[in-house]
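A.B. asks: Here is my input; please provide its structure:
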Amino acid sequence: MWKLALIFALSFLPIQPVSIIAGDMPSLLEEAPPYAKWGRVAMQATKEKYPSAAIVDYLHIGREIKNDTVTEKFKLWLRGKEKEFGVYINIQFEEKTDKIIEITFEETDR
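C.D. replies: Got it, this is the predicted structure:
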């Protein structure tokens, strides 16, 4: 009986339609950050270098610009069969052409 009373009481609550406008959701519609492309490159290169490890965390550390080259810096955390470890990845590329010059890896336990 109490369920019927609850349903009856709730039926008098006003119902307001919900409208979602693109301007209300900036986080879903924003462009990807400039380093996103290089983050994908870092993850792909890491998968190739450590094929038996899973990437469990991703961090963009920053960007370093020197003359005509840019270095995007990342830290990925990997989980292998026997251990977990971090890998610092630096991707150096030509600023104007995006041509990769060098990708370096440095393992860390932190």
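
A.B. asks: from here on, contacts and neighbour counts on C-alpha atoms
C.D. replies: OK.

A.B. asks: Which parts of stretch 71-84 count as buried, going by neighbours?
C.D. replies: Within stretch 71-84, the residues scored as buried using 16 or more other Cα atoms under 10 Å are 71-79, 84.

A.B. asks: next up, for comparison:
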Amino acid sequence: MANMIRTPLIYMILVAFMGFAAPSAVHAEPSYAKYGRVAMQEAANQYPDADIIDYKYEGRFAAAGSNSEERFRLWLRGAGSEFGVRVRVIVTADTGDVRDVQLEEIRP
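C.D. replies: The predicted structure is shown next:
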């Protein structure tokens, strides 16, 4: 009889503990997310018959003047082949405005 009571009690304690230990559902968007959307949209415009199947943020780099470069590598699949595209989003460092987007195809 004591074993029957103990099992549901342990289960309830575990469920309660897991509820407190669960990560928060609210996450801040990374600073580069806005530019990642720009990169994916430009790639989709340039390669309308291909699907973007992978995405990697390569980082922020210094660019000419007061600009910075947000660099992404996208992997696309289309027309029976897969290939990479490096996308450079040139941004005004102080305002965050997009100045230019450059795409470079990378074939394996």
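
A.B. asks: In strands, which of the buried residues of stretch 71-84 of structure 1 fall?
C.D. replies: Judged by DSSP state E, these include 71-79, 84 as members of strands.

A.B. asks: Distance to Leu4 of structure 1 added to those, as JSON lines?
C.D. replies: Listed next are these as JSON lines, based on distance: Cα to Cα, whole Å:
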{"residue": "Thr71", "distance to Leu4 of structure 1": "66"}
{"residue": "Glu72", "distance to Leu4 of structure 1": "62"}
{"residue": "Lys73", "distance to Leu4 of structure 1": "61"}
{"residue": "Phe74", "distance to Leu4 of structure 1": "58"}
{"residue": "Lys75", "distance to Leu4 of structure 1": "57"}
{"residue": "Leu76", "distance to Leu4 of structure 1": "55"}
{"residue": "Trp77", "distance to Leu4 of structure 1": "54"}
{"residue": "Leu78", "distance to Leu4 of structure 1": "54"}
{"residue": "Arg79", "distance to Leu4 of structure 1": "53"}
{"residue": "Glu84", "distance to Leu4 of structure 1": "56"}
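
A.B. asks: now, which of those residues sits nearest Glu48 of structure 1?
C.D. replies: Set against Glu48 of structure 1, the nearest of those by Cα to Cα is Leu78 (12.8 Å).

A.B. asks: For the aligned residue in structure 1 for Glu58 of structure 2, give its distance to Thr104 of structure 1.
C.D. replies: Mapped onto structure 1 by TM-score structural alignment, Glu58 of structure 2 lines up with Ile61. Distance from Ile61 of structure 1 to Thr104 of structure 1, counting by Cα to Cα, to the nearest Å: 14 Å.

A.B. asks: Likewise for Glu31 of structure 1?
C.D. replies: According to Cα to Cα, Glu31 of structure 1 stands 28 Å off from Thr104 of structure 1.

A.B. asks: how many neighbours does Ala44 of structure 2 have?
C.D. replies: Around Ala44 of structure 2 there are 15 other residues, counting by other Cα atoms under 10 Å.

A.B. asks: Map it across to structure 1 for me.
C.D. replies: By TM-score structural alignment, Ala44 of structure 2 lines up with Lys47.
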